[in-house]
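Peer 1: Model the structure of this input:
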Amino acid sequence: MFFKKILKTNFSLFLNVVSVFLPKKKAVILLYHSIDRNDVYLTIRPEIFEKQMCYLKENKYLVISLKELVENIKTKKEIQPKTVILTFDDGFLSHYEKVWPILKKNNFPATFFISTGLVGSKINNSQNMPQPTANWEQIIEISQSSLIDIEPHSVNHYELDKLSLAEAENEIVESKNEIERRTGKKCLFFAPPRGKYNKETLNLLKKNNFEAMVIVKEGLVRTNDDLFFLKRKTINSSCSNHIQFRAKLVF
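Peer 2: So this is what the prediction gives:
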């Protein structure tokens, strides 16, 4: 126990030192999935999620919307130190019941990527266990807040690189149209299910007036990055450890 405590202290000190010397003109996009009380790999417990948001608040991280980040990249505006963007995939019911109240409390903007064909139904988590999703009434409610953007994650959560061109376009266009019709707001960004995409996916997004795509690949975002390859750092159950979460925030 003593050596474990020493190791944690030293690693925490290492993170502080590293964060001082690394270049600061970068942003980190965090990717969350389910927020629930289980030990599934891509799930974070509600109390841990709240502690993580409190950490961002107390340590003066600049939490901005994905929309603001994209605009900064388009205009070559300098990214401010400690910039963080919050994204949530799959439209779980827990996003409405547990995430939304915490975001509202901290005045944090966020983007939710939903699969429109699975709204008010169930979607499998990372261990193929079905979890409930938010319904349209709940989605529309949070979409009315200036803090929240609802964006497409396809219709059926299929891996787009395994579909025909026509099928992939339908997944992209129909999810976009449905969200815009329901919320009255324009969709600008896309998150491919399970991070799977190909060259045709990119062409379809550009053809249908999307401005950016976020992917499932660890890394930071710089002002000269390609808007259709915006990296995200996945927050999984290992990040329940405070040090592991802090490591995701090293710029």
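Peer 1: rest of the way, CA atoms for contacts and neighbours
Peer 2: OK.
Peer 1: Could you check how far stretch 188-199 is from the centre of its chain?
Peer 2: 12 Å (C-alpha atoms, centre = their mean, to the nearest Å).
Peer 1: Please read the previous query as pertaining to stretch 62-71.
Peer 2: The answer for stretch 62-71 is 12 Å, by C-alpha atoms, centre = their mean.
Peer 1: how much space between residue 7 and residue 248?
Peer 2: The gap separating residue 7 from residue 248 is 18 Å, by C-alpha to C-alpha, to the nearest Å.
Peer 1: list the contacts for residue 135?
Peer 2: Counting by C-alpha atoms under 8 Å, 6 or more residues apart in numbering, residue 135 touches 93, 119, 120, 121.
Peer 1: Narrow those residues to those in helices?
Peer 2: residue 93 (DSSP state H).
Peer 1: Of the contacts of residue 135, just the buried ones, PyMOL syntax please.
Peer 2: Applying 16 or more other C-alpha atoms under 10 Å to the contacts of residue 135, the buried members can be selected in PyMOL as follows:
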select buried, resi 93+119+120
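Peer 1: May I see the contacts of residue 135 arranged in a markdown table, with distance to residue 112 as well?
Peer 2: Listed next are the contacts of residue 135 as a markdown table, based on distance: C-alpha to C-alpha, whole Å:
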| residue | distance to residue 112 |
| --- | --- |
| 93 | 12 |
| 119 | 13 |
| 120 | 15 |
| 121 | 16 |
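Peer 1: and for comparison, fold this next one:
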Amino acid sequence: MEKNHGMRRLVRWPLLALLLCLGISHSWANDTAEPRFHASILLYHHVSSSTPPSTSLSPRQFAEHLEMLERDGFEVWPLPRVIQHLQRRRPMPDRVAVLTFDDAYISVYENALPLMRERNLPFTIFVNAQFIEERRPLYMSWAQLREAQQAGGTIANHSLTHPYMVRRDGEESDAAWEARMRAEIEDNQRLLEERLGNVPRLFAYPYGEYTPELEAIVASLGYVAFGQHSGPASPFSRLTAIPRYAANGVFANPATLRTKLHALPFPVVEDLPASDLVDGARPRPTWTFTMEAGDYRLNQLRCYGPQSRLLNTDIERAGEGRVRVTVTDSTALNPGRSRFNCTAPHRTENRYFWLSRQWLVPRPDGSWGRQ
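Peer 2: Model prediction:
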């Protein structure tokens, strides 16, 4: 039971069981005409059966995703249209999805583009222009990117060379790092515009890694930016850190992906700490977020860490109808990227609320090693 004074609740429901139980239900009806303000942005990399499994799904699986979107009544919108609605806080239909692809791999052109063109679906490809300039074999060409544009695609910025942007090069100063990051973004944008014409100022962080300092650079340059943490894009998302649902590798399963597609955003008004970076010597972050009242079942809020590990969750009233949730993990995070995910069922609809937080953990000596 919920305690109003911060008493710890050890939550007990495995996330996978919750998702599968919800995923096998075929009743997603929302009988009201209530306006919504969110969209589900899907993230893909390779669409191939012969590329690294962790960042790939087969053409057959991708076709199944498109069929699921159609069957469940989703409208597939261009990403700029969704961003315009979020910026202006304009309502959207309840079921809006967006298709995005990072890195401009050739498999997207060969295997995904024909399926999307057949269905007249818009999409976005985030591009590293240097790889296209160098004509690397795994990547699309400028001519293929122009063809994708003509087929309804938006081309957008993914940095020039796909670096780990939050990391310094050796003894690099803050000023030198900032100048290098600005060049990664602006030099890439310049090349995209030279080769492809008008390109919106949309930016996807390489590897989904960002910090408040990097967000400030992105904002100062006038970009809207996207991570790789999961959750609905909504007015509760920062425009420099909009979530996307990974839909490849282990996340390509249609049953669990379907649950995410139908998820709603928690009405979060504060999310702490500000930075995703975690002390490598003490990699046990404490995550605190504050929410407005909503249609979520607070007594069934559950949070999970790596390997679906159940996390400790404290809930307390924060005044003015708000709720403060504090999430901790008794197990230290490994170096690299990790995520905490929190979900809660809707009070009356057969769907969940969803919130995710990414953590970036260096090694205790300050290095990052391989990821």
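Peer 1: Got a TM-score for the pair?
Peer 2: Overlay of the two chains. TM-score (TM-score structural alignment, normalised by the length of structure 1): 0.84; 234 aligned residues with a C-alpha RMSD of 2.5 Å.
Peer 1: Might you report the residue contacts of the spatially most central residue of structure 1?
Peer 2: By C-alpha atoms, centre = their mean, structure 1 has its centre lying nearest to residue 87, at 2.1 Å. Listed by C-alpha under 8 Å, 6+ apart, the contact set of residue 87 of structure 1 reads 29, 30, 31, 32, 110, 111, 112, 113.
Peer 1: do the same with residue 142 of structure 1
Peer 2: 96, 100, 148.
Peer 1: let's see it at 7 Å
Peer 2: residue 148 (C-alpha atoms under 7 Å, 6 or more residues apart in numbering).
Peer 1: Please apply the same query to residue 230 of structure 2.
Peer 2: 243, 244, 245, 355, 356.
Peer 1: Quick one: which of these is the most crowded by neighbours?
Peer 2: residue 243 (27 neighbours; other C-alpha atoms under 10 Å).
Peer 1: hey, where'd the helices end up in the stretch 151-251 of structure 1?
Peer 2: 165-183, 199-207, 242-248 (DSSP state H, counting those that start in this stretch).
Peer 1: Which residues outside the shortest one are in contact with it?
Peer 2: Residues outside helix 242-248 of structure 1 that contact it (C-alpha under 7 Å, 6+ apart) are 12, 15, 233, 238, 239.
Peer 1: now do 8 Å
Peer 2: 8, 11, 12, 15, 52, 233, 235, 238, 239.
Peer 1: PyMOL command for the buried members of those?
Peer 2: Per 16+ other C-alpha under 10 Å, the buried members of those correspond to this PyMOL selection:
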select buried, resi 12+15+52+233+235+239
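Peer 1: Can I get the contacts of helix 242-248 of structure 1 in JSON lines including distance to residue 221 of structure 1?
Peer 2: Below are the contacts of helix 242-248 of structure 1 laid out as JSON lines (distance: C-alpha to C-alpha, whole Å):
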{"residue": "8", "distance to residue 221 of structure 1": "28"}
{"residue": "11", "distance to residue 221 of structure 1": "24"}
{"residue": "12", "distance to residue 221 of structure 1": "23"}
{"residue": "15", "distance to residue 221 of structure 1": "19"}
{"residue": "52", "distance to residue 221 of structure 1": "20"}
{"residue": "233", "distance to residue 221 of structure 1": "10"}
{"residue": "235", "distance to residue 221 of structure 1": "16"}
{"residue": "238", "distance to residue 221 of structure 1": "23"}
{"residue": "239", "distance to residue 221 of structure 1": "20"}
